[in-house]
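Peer 1: Build me a structure from this.
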Amino acid sequence: MPNIHHGFLGPNGEVLTEQERRDRQRLRDEIDLNSFNLRIWAVAATGFFTDSYNLFATNVILPSLAFVYWPNERSTWRELLVNSMTLAGSIVGQVFFGWLGDRFGRTRLYGIELAIVIFSTIGVASVSSGYLENMSILGWLSIWRFVMGVLLPRVGIGAEYPLSAVITTEWSSTRARGRMIAAVFLMQPVGQLFAHLVGLWVLFGLDKRDHLQENCSKTADAIALAKCTSTVDSIWRIVTGVGAAPALIAILFRLLISDPGLYDLEVKKNLPRALRSTRRVYGSQANQNIQMQLIGQANGPATLHPPANPVQFSSRDLTRFFFEQKNWVYLAGTSTTWFLLDFSFYGLGMGNFRTLSKIWATWDAKQQGGNPPAVPSWNTDPTLNATILENKGRQATIYDVLYENARKSMLTVSIASVMGSLLFIYAVNYLPRRQWLTTSFLALAILFIITGGTFYAVFHTTNHAVTVFLVAVCHFGFNFGANTLTFMIPAEIFPTTYRCFCHGVSAAAGKLGSVVVLLILHYVHASDPVATTQGYIFIIFGIVMAIGAAFSWAWIPNIQAGREDPRSLTLSNKRLEDLGGGYERAVVGEGECIGFRRKWRRWRGED
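Peer 2: Predicted coordinates:
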């Protein structure tokens, strides 16, 4: 049995000396005197908002690009390429920057990566086909979106995703940690909502100035159509360029933050700097006696650690941490659940305008003489033309496509997601996180199966609002549970030495799930324009969510302790220092049952 000194495990699972234990306790006391910190939240939230905005602005960018540069193309392979390059960049970025965040510090790369985000955003907004089309606009767009994917958060995405989560976690007090991380994640649906609002604002403004609807009509002359194309080319460039503005604000916030004290102490072995950084962020919250004691201890030579840094990412270190101490189980749990979550989440989220068009469609093939006609790729809804003709007496234009995409996405996705995140922020300290992750997966599994069956019952009829409502409930459920928790848990359960890297690997696994589902849906949308298989897709999503429930039940540890007061509903968070003890502390020291085999043996009474 491993030698467990209960409560005194270090950042690599080693047994702490008494002096190291006192140093950690001093720093934890300093941090835990505080509550929710708006300054820390703003630092992480602004970057998260930026990445979410840039991701979901795709719903405006891609139809506009297709209309301008390949207006008669019916295949959606270019759309798939741009989205896949973004996600591929995020996979590379999350693992790479997660490693850099642990190896060199949390904040050293924080401002630099946002500067590159601004640069790449301007690059996307400025791509061109060159003089007489001597360059490939698709090639340049894919390259710049790959760079965005490496450096943005919500598209996966490299530096921002693990760094924002981990910095928020390590700067938070124990009691405020859950709400602070959940509040950062709220910026994902808020950024998505703003992307649609900005898209509509630009669309309405340019329509008023350039008469977009009239110029884009099929009855318009060549001069009017040229003006229409020029205006649409401006739409996606403006919407993309606006994404650089919150990144500029985020850089200003990030100049005000330094590496968390926990990182300075446990990895850099520098207690005085850890305490100084903590006081710069939180100020003097402790009472006079405690404060003077901390300052005296910090300045005394007895508490100074040797300057040598721990050996990180050496083959011996990695073997001991992941295999000898069995922490691969934690990483497998966070990675698998995130992969399965994003498979379904991105199946509804990224490129959702095509899926939503099928859910909202009222086309009845039998009554209306067969399938709707084939349409170019910029028209994301093959049934839209018939709907516009019936309601407005004219054919659908690119204006109608962009407007309908934004309207349907806000009503079905964005508003429900924001409501789910807000409710979770309120409820996070009342819900046991591991159990709620499992419950959330199971609830989503049931919801998706019901949605799939309901879809067939109201397939392309005027009762389609039932399916629309159920899909909105699914998005609410995502953010009230599994979507938020898969972001939170990897930032809490790993030790400081590998926290950023493990979060990056977990997030990258999620984006791998996104790539897989995008490839599947590309072929489904191409071969099934009227959504005869959409109900089966929902049911498959439900099965995937049920599998996610099994893995979260088996491989995710408890993040919270018991209730602070038997009469209270509030659950107390475990300290990061305790969670950092990893698998050995949880199983041997605290008697948790983690893993399919252990749970099966305990169920049979053999353990």
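Peer 1: contacts and neighbour counts: CA atoms only from here.
Peer 2: Fine.
Peer 1: Give me the contacts around the helix or strand where residue 354 lies.
Peer 2: Using DSSP states H and E, the element containing residue 354 is helix 352-360. Contact partners of helix 352-360, identified using Cα atoms under 8 Å, 6 or more residues apart in numbering, comprise 59, 348, 380-381, 405, 408-409, 455, 460, 464-465, 467-468, 525, 530-531, 534.
Peer 1: where exactly do the helices run in the stretch 451-600 of the chain?
Peer 2: 465-479, 482-488, 490-493, 499-527, 534-555, 576-579, 582-584, 596-603 (DSSP state H, counting those that start in this stretch).
Peer 1: Would you mind giving those as CSV with distance to residue 83 and mean neighbour count added?
Peer 2: Output for these, formatted as CSV (distance: least, Cα to Cα, whole Å; neighbours: other Cα atoms under 10 Å):
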stretch, distance to residue 83, mean neighbour count
helix 465-479, 21, 22
helix 482-488, 20, 25
helix 490-493, 25, 28
helix 499-527, 8, 23
helix 534-555, 20, 22
helix 576-579, 36, 23
helix 582-584, 36, 24
helix 596-603, 35, 13
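Peer 1: Need the distance between the two termini of stretch 166-177.
Peer 2: 11 Å (Cα to Cα, to the nearest Å).
Peer 1: just to revisit the earlier point, which among the helices of the stretch 451-600 of the chain is found nearest to residue 19?
Peer 2: Nearest to residue 19, of all the helices of the stretch 451-600 of the chain, is helix 576-579, at 15.0 Å by Cα to Cα.
Peer 1: and this one, so I can compare the two:
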Amino acid sequence: MAREQLGVLNALDAAKTQWYHFTAIVIAGMGFFTDAYDLFCISLVTKLLGRIYYHVDGALKPGTLPPNVAAAVNGVALVGTLVGQLFFEFMKRHGLHLLGTTTTWFLLDIAFYSQNLFQKDIFSAIGWIPKAANMNAIHEVYKIARAQTLIALCSTVLGYWFTVALIDIMGRFAIQLMGFFFMTVFMFALAIPYHHWTLEPNRIGFVIMYSLTFFFANFGPNATTFVVPAEIVPARLRSTCHGISAAAGKAGAIVGAFGFLYAAQSTDPAKTDTGYPPGIGVRYSLIMLGVINFFGMLFTLLVPESKGKSLEELTGENRDENDEKQIQMDPSRTVPI
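Peer 2: Model prediction:
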């Protein structure tokens, strides 16, 4: 059995680049495009839905979605993704490595999706964009989209390219550990002196540091959590363990989408969005995200380094091949189970 599996893997390793490779790249890219469209643009859509369908004539503030509707709109795509990945992939366990990949992906997505979905509220809270009451719907969406695009271009996209350039030099483990570390540092640096960053002369500094959390998310665990589960488990379990790890990530995204929707609300009832109870505020939400990133750094210690090793070396499949050869040469030899 091991020899047959290695034969398949060797054939894949020796195969030349063909048309189906590019087909796979395009399919994967379109899948991520639709995923990103649902998850990263939904914050702008909810703004418009609130203004259009929940507008109250004479109100001081523009309309906003009620908490239950906002939670459903933000979370429904993530719930569907989680169910799909579990339905198709949930079969077996693979020890501490699987624990490491699932927990790190889970913790990352709590922090990463929370930041993406609610960065519009953070920009308003520090005064980088005007309050919603001072803008019409088109102006508000434009301001938010411009801010998010600026951060994406200067940090998110740049972080991915740093990972592409350095992943086989620094290694997966080092990049993931470094990413979680700096995400933790910058979250605490934003949260602890939070009042300092809300002052007008310091707003640009806040935006720069906030952008760095996205940079080190993508030059860090938001890239490596996709890669590692596909490299560190045997071929017969690879898609299963990757699916379980990805499902854990989407579970974390659901926690972030639903939990921080309420948590980031002001502690002052007079300053919360319509229909929301008081939360813990932006400052303590950032502290909580910093703690989550710190635990992600700890659970990264369960993930082995796969740089410079073949899939067979990482999963021990070469040992199975060698054991079979030695048994054929010496039938009296027993192999430990």
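Peer 1: rewinding a little: tell me roughly how far the helix holding residue 354 of structure 1 lies from structure 2 on average.
Peer 2: Taken over the aligned residues, the distance from helix 352-360 of structure 1 to structure 2 averages 2.6 Å (mean Cα distance after the TM-score superposition for structure 1).
Peer 1: now the angle from that helix to helix 465-479?
Peer 2: For helix 352-360 of structure 1 against helix 465-479, the angle by axes from the mean of the first three to the mean of the last three Cα atoms, to 10 degrees is 140 degrees.
Peer 1: tell me the angle of helix 352-360 of structure 1 relative to helix 499-527?
Peer 2: Using the same axes, to 10 degrees: helix 352-360 of structure 1 against helix 499-527 is 50 degrees.
Peer 1: How far off centre is helix 352-360 of structure 1?
Peer 2: 21 Å (Cα atoms, centre = their mean, to the nearest Å).
Peer 1: residues in structure 1 aligned with stretch 77-85 of structure 2?
Peer 2: The alignment of stretch 77-85 of structure 2 onto structure 1 (TM-score structural alignment) covers residues 86-94.
Peer 1: again, but for stretch 252-259 of structure 2
Peer 2: Per the alignment by TM-score structural alignment, stretch 252-259 of structure 2 matches residues 513-520 in structure 1.
Peer 1: Next: stretch 158-167 of structure 2.
Peer 2: Taking TM-score structural alignment, stretch 158-167 of structure 2 hits residues 419-428 over in structure 1.
Peer 1: Could I get the buried residue list for that stretch?
Peer 2: 419-422, 424-425, 428 (16 or more other Cα atoms under 10 Å).
Peer 1: Which two among those are spaced furthest apart?
Peer 2: Spanning the widest gap among the buried residues of stretch 419-428 of structure 1 are 419 and 428, at 14.0 Å by Cα to Cα.
Peer 1: so after the helix or strand containing residue 24 of structure 2, what's the next helix or strand?
Peer 2: Using DSSP H and E, residue 24 of structure 2 sits in helix 19-40. Downstream of helix 19-40 of structure 2, the next assigned helix or strand under DSSP H and E is helix 42-53.
Peer 1: and that following helix with helix 19-40, angle?
Peer 2: Using the same axes, to 10 degrees, the direction of helix 42-53 of structure 2 lies 50 degrees away from that of helix 19-40.
Peer 1: what range in structure 1 matches helix 42-53 of structure 2?
Peer 2: Using TM-score structural alignment, the residues of structure 1 aligned to helix 42-53 of structure 2 are 58-69.
Peer 1: For structure 1, which segments are assigned as strands?
Peer 2: 560-563, 571-573 (DSSP state E).
Peer 1: Looking at the ones you listed, which one is packed in the most?
Peer 2: Of all the strands of structure 1, strand 571-573 carries the top mean neighbour count, a mean of 21, counting by mean count of other Cα atoms under 10 Å.
Peer 1: and the angle for the strand or helix carrying residue 328 of structure 2 with helix 235-263?
Peer 2: Following DSSP H and E, one finds residue 328 of structure 2 within helix 317-329. If you take the same axes, to 10 degrees, helix 317-329 of structure 2 sits at 160 degrees to helix 235-263.
Peer 1: Relative to the whole chain's centre, how far out is helix 317-329 of structure 2?
Peer 2: 40 Å.
Peer 1: Stretch 308-319 of structure 2 too?
Peer 2: For stretch 308-319 of structure 2 - counting by Cα atoms, centre = their mean - the centre lies 27 Å from the chain centre.
Peer 1: Also stretch 271-285 of structure 1?
Peer 2: Offset of stretch 271-285 of structure 1 from its chain centre (Cα atoms, centre = their mean): 30 Å.
Peer 1: and it, which stretch of structure 2?
Peer 2: Aligned by TM-score structural alignment, stretch 271-285 of structure 1 falls on no residue of structure 2.
Peer 1: And that stretch, what's buried?
Peer 2: Within stretch 271-285 of structure 1, the residues scored as buried using 16+ other Cα under 10 Å are 271-275, 277-279, 281-282.
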